[in-house]
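Visitor: this is a predicted model, with the sequence first.
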Amino acid sequence: MKLQFKRAPKPESIPTADWNNWTWQLRQSLKSLSDFEKAFNLDEQERSAFQEGAEVFNIRTTPYYAGLAGPQSQDPIRRILMPNALELATPAQAMLDPLGERKNNPAPRIIHRYPDRVLFLVTDICSVYCRYCTRKHFTGQEQAFIKNNEYEEALSYIKSHTGIREVILSGGDPLTISDAQLDRTLFDLRKIDHVEIIRVGTRMPVVCPMRVSEDLVKILKKHKPVFLMSHFNHPRELTEEAAQAVEKFVDNGIPVMNQMVLLNGVNNHPAIVQALSRRLLYLRAKPYYMFQCDPSRGTDHLRTSIEDSLEIQKELWGNLSGLAMPTLSLDIPDGGGKTYYVPNYETQSSSEKRMYRGWDGVEAEYVNPTADRIQKPLDAELYFSEWESLKNAKT
């Protein structure tokens, strides 16, 4: 079956040339109560959030993304972009820095939590401030591109830590910076011999797909290998424009991996997750992670329980192709790193054999080879120094 994607609505009063210009979308962003009142009929919880909610987190959305939201206050897209008085409620858990990034911040704009990779925060700005954001302690400060001295210090840190193999451009949203700034950043990173992979983490294909131009993909292609880490949360975000943006990347050899967040009242249902995953896969984008929402300040009403998330995963497992199945993951608060969840089908175990009951009820045993048959590869030593440098990358 050929999947169809609907075009996003465009107000007739706005010229097409303006609407399709990503810089126009950013300039015309909805930021104030009066901006939102023109686009939405606000309920009392939404309206009151504009007085105090901005203290929790900045408020902003593109006209394009605002047009995807429905008229009901509980509309899934609306829950992502619209401030709500519930953000001010007393939460079960609220952390300004839930991932412990401040204590893993050895240089300006660098987050180094894992040995072989770093986050490089190249901007503070996003075109949409999603209400569940995990980086409220940093994002939304409205600095378009980082100061030159911070840029140079960040590059120096990456150069001096030779175990770093991947650099993930983040922020803010790195695709809110200009083509020239992005090209310069990628060029400077590619001059560092030990940097093998560059990732770009972005919501722009979702909230402002007109940003994905031929010039942009040429820049990314020029500095390959570059991976595009997208952030679609709901199948309605995959409009015709967004689908074209995703395909523009993969058609030019830029792999797209999607990281969704399970959100209460937005996508916490197996039917929605499978619909999003199947559509992404159809566009040749890999559904990569299905994250538990972090306990960031003001997100309590958007978080699902782990039990709810596990039930969604259980429903999907086996019924959804492995290619389309995202990995359920939780970031351990305060910088503990990721932990993963998979359904446990093991019913019995011993050193000799293990018993399993599969997702559809099939039962069987797996017999281990005897211990005397296990041997290590002869050529492991060839890769030992590389392995040691990776483990010691943060030292």
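Guide: Sure thing, it's come through. Numbering: from 1, shown residues only.

Visitor: for the rest of this, base every contact and every neighbour count on C-alpha atoms.
Guide: OK.

Visitor: contacting residues for E150?
Guide: Residues near E150 by Cα atoms under 8 Å, 6 or more residues apart in numbering: 108-109.

Visitor: and the residue nearest to T139 when sequence neighbours are not counted, how far from K136?
Guide: Spatially, and ignoring its direct neighbours in sequence, T139 is nearest to D124 (4.8 Å; Cα to Cα, 6 or more residues apart in numbering). Using Cα to Cα, to the nearest Å, one gets 10 Å for the distance from D124 to K136.

Visitor: again, but for N104
Guide: For N104, the distance to K136 - Cα to Cα - is 16 Å.

Visitor: those two: which is more packed in?
Guide: Neighbours were tallied for N104 and for K136 using other Cα atoms under 10 Å; the higher tally belongs to K136 (23 against 15).

Visitor: verify the stated contact: that one with F57.
Guide: Yes - using Cα atoms under 8 Å, K136 is in contact with F57, at 6.3 Å.

Visitor: which stretches of the protein form strands?
Guide: Per DSSP state E, the chain carries strands over the ranges 110-114, 117-121, 166-170, 197-201, 226-230, 256-262, 285-292, 327-332, 337-341, 346-349, 353-357, 363-367.

Visitor: columns distance to P15 on top of those, output as a markdown table?
Guide: Shown next, in a markdown table, are the strands of the chain (distance: least, Cα to Cα, whole Å):
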| stretch | distance to P15 |
| --- | --- |
| strand 110-114 | 41 |
| strand 117-121 | 34 |
| strand 166-170 | 32 |
| strand 197-201 | 30 |
| strand 226-230 | 28 |
| strand 256-262 | 31 |
| strand 285-292 | 31 |
| strand 327-332 | 42 |
| strand 337-341 | 45 |
| strand 346-349 | 60 |
| strand 353-357 | 59 |
| strand 363-367 | 62 |
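
Visitor: put this next to the first one:
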Amino acid sequence: MAQGLWKAQYALRNGLLRNRASPAVGEYGGNSVFARTALRSGPATKFSQGTNQMRRLVSAALFGQPRQQDEPAPPRITCSTATASKVDSTIQSSAAIQLTPLTPSSPSRTSHELALETGDKPRYWTHVPQWDTITRKEFISNAFQVRNTVKSARDLERFLLTVLPERLPTSKRPFLEHLKTREDFIRDARAGLEIASMEVRLTPEILSLVDWTSPLDDPIRMQFISLKSSLLPDHKALTLDSLGEQGDSPVPGLVHRYPGRALFLATSNCPVYCRYCTRAYMVGPATGSTQKQPQKPSLNRWEAMFRHIEQHSEIQDIVVSGGDVYQLAPDHLRMIGERLLGIPHIRRFRIASKGLSVNPGRIIDPADSWGNTLIDLSNQGRKIGKQVCWHTHFNHPKEVTWIAREAAHHLFKNGVIVRNQSVLQRGVNDDKDTMAALLKSLADINVQPYYVYQHDLTRSVEDLRTPLETILELDKHLRGTLSGFMMPAFVVDLPGGGGKRLASTYDKYDPVSGESVWSAPGLPGAKGKREYKYYDPRPLPTTVKELQQLRVQQDLMHKHKSTRPEDFMRGHDVNNAVGHPDFQMKGAVKENEKPSHAFAHPTKTFPTTYAPTGQPIGPISLLSAPPPGNPSE
């Protein structure tokens, strides 16, 4: 044991640290492989006796960590290049240390980096083949996350080819059961993106959280990657700017709806693009179905927004959002924050960003200053009696990774208040157990669960929306399971600019028709006197006939690159489509059958052919059949 320990020390302190010309050193990444091998040596190696002593000695030799009092100092040995190379060869031929090729790493390492490398925190990204050798330090870095972000449909296809199995497990959802293979999934995702209102943009953090062995029902996949086979026609009440923000914008990018608060839209870019984005009218690049009105970072635009804020002394509270403020350079974040802190009547402002869930490593990345800039703004505000906090966005407990926990702890110990806003989504977090686990996970990392939103009437996401009764049931069952100050408010952000209302404060709600009626008397002027309506989504198809009808609708949507009924139903009878109120169809309801709010109540039999070409269709033939339309078009 003593001889083997001496060899490890000798090589670490001399040959591997100094002899960078050695082929073995270059191939195996310098001292890092020996440090890791020595520190992780198990009972099966020649060092099984006294392993802990050896680990401490090697750590002390490489990283300056203190030795135990009963341990001798490692020998200080110098040698020539030839001698060092000889020791290299001796150690490589020894069965005591098994070498694994690694990416070359920096010879200088901090104690924090060592903790990341040798700790028990799982490298949960290694199931992605191209990242299986990525270290914790590399994965945490913002540079790695940005460099490896999937930014286009082509990027996504290439990525999916590397992670998907050839055969997929059958989905629990009948409308996805026909997707059996990797190629089925990729074709369906490509077709879904052509219809969707949001482009694809996904960080390695998010891509690593998807279970690619079973992607059809994965709650992370469902939030970010559209599948054509799950898309339903949008509700007739939907508008692209469903919350009416543009109507409340006195200057571009500033939403001033409430007397004492304003929304500062600093950018229209995000680190990821969510399918369910409520600002699809401005966020991200244009898609095949949706043109955008971007709010790009601009000093001139920001200055006009600042002037409006300065001229309205009733404004005390600002939300700095976008897009996502995570996309701002640290200097721009500082400039906006310090300008707001310098306005006398501003008492508080909130940074709105999903960054803590989609790229949390940036907060603890020593090479990036975004997190420390936020901490500094928070400290500046505290000194003058103003609150600066972060509102982030976790939707599922899988998103609370150990990196997110470390980032949240870093913010907490530096005094930054962090609150969370979740969106309720069907199949993602709409059951009691999942939502309870999410709220507890957030409370445990000192992130206050602040809001759970009823899903907005947003384009191309009818499959994710839930009925109002779902959020009411969650509120009833979960209230009391956490301390009151850690219990979120379950709210509906009313279409048309009515603002956020507690889900239980509706004026009228008919679960059968799916219509709820609301008022917002606290708003000024006409907004406080008018009536607001929210509509439940259509139920998902469950029968063969409903699936056949859905296939017809989906192919028409794909042909017209839209999920809006008026865009693809005009001129196509499709046997009266469906009897849902968002199509404004008339048809008798059979005895003992639900009214027209149910998924489909046709006045004739369901079609068994494509419309309008007559091409055969079955309940699971969406991808195998030719696309709808005239082949000569």
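Guide: Right, received. Where do you want to start? Quantities reported herein were computed from a predicted structural model and do not represent experimental measurements.

Visitor: any idea what the TM-score is?
Guide: Remark: TM-score between the superposed chains equals 0.80 [TM-score structural alignment, normalised by the length of structure 1]; 345 aligned residues with a Cα RMSD of 2.7 Å.

Visitor: can you tell me which residues contact D300 of structure 1?
Guide: Shown in contact with D300 of structure 1 (Cα under 8 Å, 6+ apart): 87, 91-94.

Visitor: the same query, at a cut-off of 10 Å, please.
Guide: Neighbouring residues of D300 of structure 1 by Cα atoms under 10 Å, 6 or more residues apart in numbering: 86-94, 132, 264, 293-294.

Visitor: could you do H477 of structure 2 as well?
Guide: Taking Cα under 10 Å, 6+ apart, we find H477 of structure 2 in contact with 432, 436.

Visitor: corresponding residue for it in structure 1?
Guide: Aligning on TM-score structural alignment places H477 of structure 2 opposite E315 in structure 1.

Visitor: counting neighbours, what do you get for D431 of structure 2?
Guide: By other Cα under 10 Å, neighbour count at D431 of structure 2 equals 16.

Visitor: that one contacts T470, correct?
Guide: Yes - applying Cα atoms under 10 Å, one finds D431 of structure 2 in contact with T470, separated by 8.5 Å.

Visitor: sorry, back to before: now the common contact residues for D124 and K136 of structure 1.
Guide: Residues touching both D124 of structure 1 and K136 (Cα under 10 Å, 6+ apart): G172.

Visitor: any idea how far V342 of structure 1 is from the match of H477 of structure 2?
Guide: In terms of Cα to Cα, E315 of structure 1 sits 12 Å off from V342 of structure 1.

Visitor: which residues touch the alignment partner in structure 2 of I254 of structure 1?
Guide: In structure 2, the residue matched to I254 of structure 1 (TM-score structural alignment) is V416. Applying Cα under 10 Å, 6+ apart to V416 of structure 2 gives the contacts 374-379, 382, 387-390, 408-410.

Visitor: tell me which of those residues is nearest to G244 of structure 2?
Guide: For the contacts of V416 of structure 2, the residue nearest G244 of structure 2 by Cα to Cα is W390; the value is 24.3 Å.

Visitor: can you pull the contacts of the residue positioned nearest the centre of structure 2?
Guide: For structure 2, the residue nearest the mean C-alpha position is V358 (4.8 Å; Cα atoms, centre = their mean). Counting by Cα under 10 Å, 6+ apart, V358 of structure 2 makes contact with 145, 202-207, 209, 271-272, 393-394, 399-400, 404.

Visitor: which of those ranks first by neighbour count?
Guide: Highest neighbour count within these: L202, with 26 neighbours (other Cα under 10 Å).

Visitor: any idea what that one aligns with in structure 1?
Guide: Using TM-score structural alignment, the equivalent of L202 of structure 2 in structure 1 is T61.

Visitor: for its match, which non-adjacent residue is closest in space?
Guide: That would be V128: by Cα to Cα, 6+ apart, it lies 4.2 Å from T61 of structure 1.

Visitor: which residues sit in contact with the counterpart of the one you found in structure 2?
Guide: Aligning on TM-score structural alignment places V128 of structure 1 opposite V272 in structure 2. Residues in contact with V272 of structure 2 (Cα under 10 Å, 6+ apart) are 149-151, 199-203, 206, 224, 284, 323-324, 327, 354-355, 358-359.
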